[in-house]
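J.: Fold the following and give me the result.
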Amino acid sequence: MIELRHISKQFKLYSKPSDRLRELFLRRPCHHLYSALSDVSLHVSSGETLGIIGKNGAGKSTLLKIITGVLLPDAGDLVTSGKVTGLLELGTGFDMAVTGRQNIVINGLLLGMDREEIAWKTETIIGFSELGDFIDEPLRTYSSGMVMRLAFAIAIHAEPRCFVVDEALSVGDAHFQQKCMRKIREFRESGGSIIFVSHDLNAIKVLCDKVLVLDNGQVVAQGSAEDAVNYYNQIIANLEEDKNVYQPDVQDYGTRQVELLRASVEGRSSLVDVLSSGETAVIRLDIKAREALEDVTVGIMIRDRFGQDIFGTNSQQLDTSLSFRVDEEKTVFFTVDMAIAPGKYTLTAALHSRENHMDDCYHWYDNIARFEIAGIHGPGFSGVCRLRTHIEI
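T.: A predicted model of the protein is given here:
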């Protein structure tokens, strides 16, 4: 368990290095204060995973350093139950001049293990890291991915009660990332608490029970992964709205120079929004422009009941361009083979300029339609989706 109550942290910023000496000798302030965190509170229970997202400079790294004891807060209280281990900036706690094997000892001691524990865990750590003979080479010869492998292997085998993970995992290859994710799930299932910071919103939605959004050092949203990620999307779309109050029921936003009027998902069945897996569906979007616009992109995203992105595409990716006259209405049809597993799904639609909604977001509409895959049309399968498969004997 870990709990933060009204944590605040400020840093002194100097216009030039000599101002530090001037302040020391003249005994008057030559700096200005920067507020990195302001009145931040959170609680993570045993077996729970908290995600933290926010723009660069929002205060995420400062918050993690306080949680792991690297920094002390200026105000507020930090309560922890058990050992807290962090995987923060890549290479923290390592000596690049000595071997990987020697760094297991150095980093293990820093993480609170004793020498006897390190000795009987060393081979397990080496095996998990998959570094092979490189373990006896100096760390300066390692790639960033190899350093990350070693750092994660040591940190997770330190047997913390709370595991704090920053963006370090993003430098690993896909195979090792999946291996780390499996280990993180095992850790959570054993009752460990996890604080996970990432710009990978899909990983956030898959791993986290709840998510906190930081902006300018303040908590502006805290709730379910899907609601918090949707709110974060509003922030990065540079919208002029109050960011200090979280409103999870707000599902659409944008400049509305062109807007989505209606949406539906239809298949062969007479029941609208009820389909069979493998069936061809038509996603219909009715759109109206408030002003004349060129090069408008219309996109869709299908999400499962956990808010995980299943499939998305847009007109730009499909080499199609849209333009509108003032007050013109158009209907766009996406024909999709719904080769996905039975379950309940939501549709998000977006209108924006150029390649992504962060340029000019005209209208972003979360959960504009809902549909259900109620059965399987064709051969059965396991997993999230059915890939085209041929078997020969």
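
J.: C-alpha from now on. contacts and neighbour counts both.
T.: Will do.

J.: And the helices in the stretch 201-350 of the chain?
T.: Assigned by DSSP state H, counting those that start in this stretch, the helices in the stretch 201-350 of the chain fall at 201-207, 225-236.

J.: Out of the ones you listed, which is the most enclosed?
T.: helix 225-236 (a mean of 21; mean count of other Cα atoms under 10 Å).

J.: by contact count, what packs against it?
T.: strand 49-54, helix 201-207, strand 210-215, strand 218-223 (3 or more Cα pairs under 8 Å, 6 or more residues apart in numbering; DSSP states H and E).

J.: how much does it deviate in direction from strand 210-215?
T.: 10 degrees (axes from the mean of the first three to the mean of the last three Cα atoms, to 10 degrees).

J.: quick one more, to check against the first:
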Amino acid sequence: MTINLLLPLLTLLLLVCPIAGCWSNYELEDRALVSGVGIDLGQNGHLLVTTQIIIPMFTHTRGGATGGAVKEPAVEVFSAEARTVAEAVNKISKLCGRELFFPHLDILIVGEELARAGVEPVVDWVNRDRELRLQTWFAVVNGTAAEALKVKKVGLESITIAYVSRILEASMRENTRALPVRFLDYFASLTENVDPVVSRIEISETGGDKMVFASGGSVFRDFHLVGWLTETETRGYLWITDQFRRGIISVPLPGNGYISVELRGNKVKRKVEFRGGNPVMVVDIAVKTNLDQVDDPLLTLENPEDLDALEVPVEEKIAMEVQASVEKARVLEADIFGFGQLIRRQYPKQWADIKDDWDLIFPTVPVETEVKVTMRRTEQISSPARPGSY
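T.: Below you'll find the model as predicted:
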């Protein structure tokens, strides 16, 4: 009799449990979609957190390529200051009337003053918050992050964060201006005891209008910003660390001529040699290129030897970029290339003897670079266009 009573009750419980729902869930329309976060050093040691929030129901309209209207989501910017990032985020939620939603966060920007003081509070918050993704872009701005997020329009984008994210994503495919770095990359460098380099955002003003753009890199030692890499130094850094994918550089020729070449298909080999008990870094770079443009009417490219001669100035340009990056790293006393870890892997016994003094040794380590460029083709024509050449 007891079993006959229990069976219906158990069946009823099994039917009710799946429809109980999640008591702690928020509906999406009750959340504020955060696309960008900026964190600056505030007053009295506090942190100023600025968020750029997408408002899907409101749109800006601009003309499309075919004359039609293209609708884009509008954004609102909210800021709050508190002792911690988490507390400031809570204040912003009260200001905008919605719980902040971070899974769609594209980029986190840190102001220069906070970056130099130390980004430990930012790193701790990113590691602890379960909604934040390590694939989020990480950048430092040469000013305040709040100012960068308040820029109204950049390029073809009506949303600042969308523009910066597109530039960084494009840099993953073509390394020309910016260094694309995600939090995952930053943490990987810290884990491997390599001084991290993250993305750099610049604020400029033209004709009274403020603009933001991604350019170069930001050099850290542990959690502290110690300096910047220019675009040339950034490209040298990418060459040495074998992160360069493709790009275009212009090279001067004897006289007043110039050529532009597309760089693609490179191989980089790095090794350590101990000479007289001291480490020497050797970097071999092999690059395949295409000739994209010639600005020299006197140049002839009828013979293979003519093309071979153009490889030399390209090799010199790449070697110059590498050397510029090495010199900047020495000045900043930051082993951004991971040379110390290279020694540890190849010569563990020697590394044990010098690791405690590596910060002092690194700026004195010679770096020898060998660059070999192979120019594969001249695209659709050989010699430059001139009268009578068609």
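
J.: Could you tell me the TM-score of the two chains?
T.: After superposition, the two chains reach a TM-score (TM-score structural alignment, normalised by the length of the second structure) of 0.24; 159 aligned residues with a Cα RMSD of 7.1 Å.

J.: related to what we said a few turns ago, relative to residue 346 of the first structure, which of the helices of the stretch 201-350 of the first structure is closest?
T.: helix 225-236 (11.4 Å; Cα to Cα).

J.: returning to what we had before: do you know which of the helices and strands packed on helix 225-236 of the first structure lies nearest residue 77 of the first structure?
T.: Nearest of those to residue 77 of the first structure, taken as Cα to Cα: strand 218-223 at 16.1 Å.

J.: Surely residue 74 of the second structure touches residue 58?
T.: Yes - here residue 74 of the second structure reaches residue 58: they are 5.7 Å apart, a contact under Cα atoms under 8 Å.

J.: Settle it for me: which of these two has more neighbours?
T.: The residue with more neighbours, out of residue 74 of the second structure and residue 58, is residue 74; 17 against 12, by other Cα atoms under 10 Å.

J.: Following the chain past the host helix or strand of the more buried one, name the next helix or strand.
T.: In the assignment (DSSP states H and E), residue 74 of the second structure maps to strand 69-82. Sequence order places helix 85-96 as the next helix or strand after strand 69-82 of the second structure, per DSSP H and E.

J.: Can you tell me what sits against the strand holding residue 74 of the second structure?
T.: With contacts defined as Cα atoms under 8 Å, 6 or more residues apart in numbering, strand 69-82 of the second structure is touched by 42, 46-64, 88-89, 91-92, 95-96, 146, 149-150, 158-159.

J.: buried ones in it?
T.: Counting neighbours by 16 or more other Cα atoms under 10 Å, one finds that the buried residues in strand 69-82 of the second structure are 72, 74-75, 77-82.

J.: and these as CSV, adding distance to residue 187 of the second structure?
T.: Below are the buried residues of strand 69-82 of the second structure laid out as CSV (distance: Cα to Cα, whole Å):
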residue, distance to residue 187 of the second structure
72, 34
74, 33
75, 30
77, 28
78, 28
79, 27
80, 27
81, 26
82, 25
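
J.: So which of those is the closest to residue 317 of the second structure?
T.: residue 72 (41.9 Å).

J.: so how far is residue 53 of the second structure from the closest one?
T.: 13 Å (Cα to Cα, to the nearest Å).

J.: same thing with residue 227 of the second structure?
T.: 30 Å.

J.: can you map out the helices along the stretch 201-350 of the second structure?
T.: Using DSSP H, counting those that start in this stretch, helices in the stretch 201-350 of the second structure cover 231-240, 304-332, 339-346, 348-354.

J.: higher neighbour count, residue 227 and residue 53 of the second structure?
T.: Ranked by neighbour count (other Cα under 10 Å), residue 227 of the second structure and residue 53 place residue 53 first, with 23 against 18.

J.: Chain neighbours aside, what residue packs nearest to the more buried one?
T.: residue 34 (4.5 Å; Cα to Cα, 6 or more residues apart in numbering).

J.: I'd assumed residue 138 of the second structure was in a strand, is it?
T.: Yes - counting by DSSP: H, G, I helix; E, B strand; the rest coil, residue 138 of the second structure is part of a strand.

J.: how many neighbours does it have?
T.: For residue 138 of the second structure, using other Cα under 10 Å, the count is 23.

J.: Tell me the spacing between it and residue 216 of the second structure.
T.: 13 Å.

J.: Secondary structure element for residue 61 of the first structure, which one?
T.: helix 60-67.

J.: got the angle for that helix vs strand 210-215?
T.: 120 degrees.

J.: Output the contacting helices and strands for helix 60-67 of the first structure.
T.: Under the contact definition 3+ Cα pairs under 8 Å, 6+ apart, helix 60-67 of the first structure sits against strand 32-44, strand 49-54.
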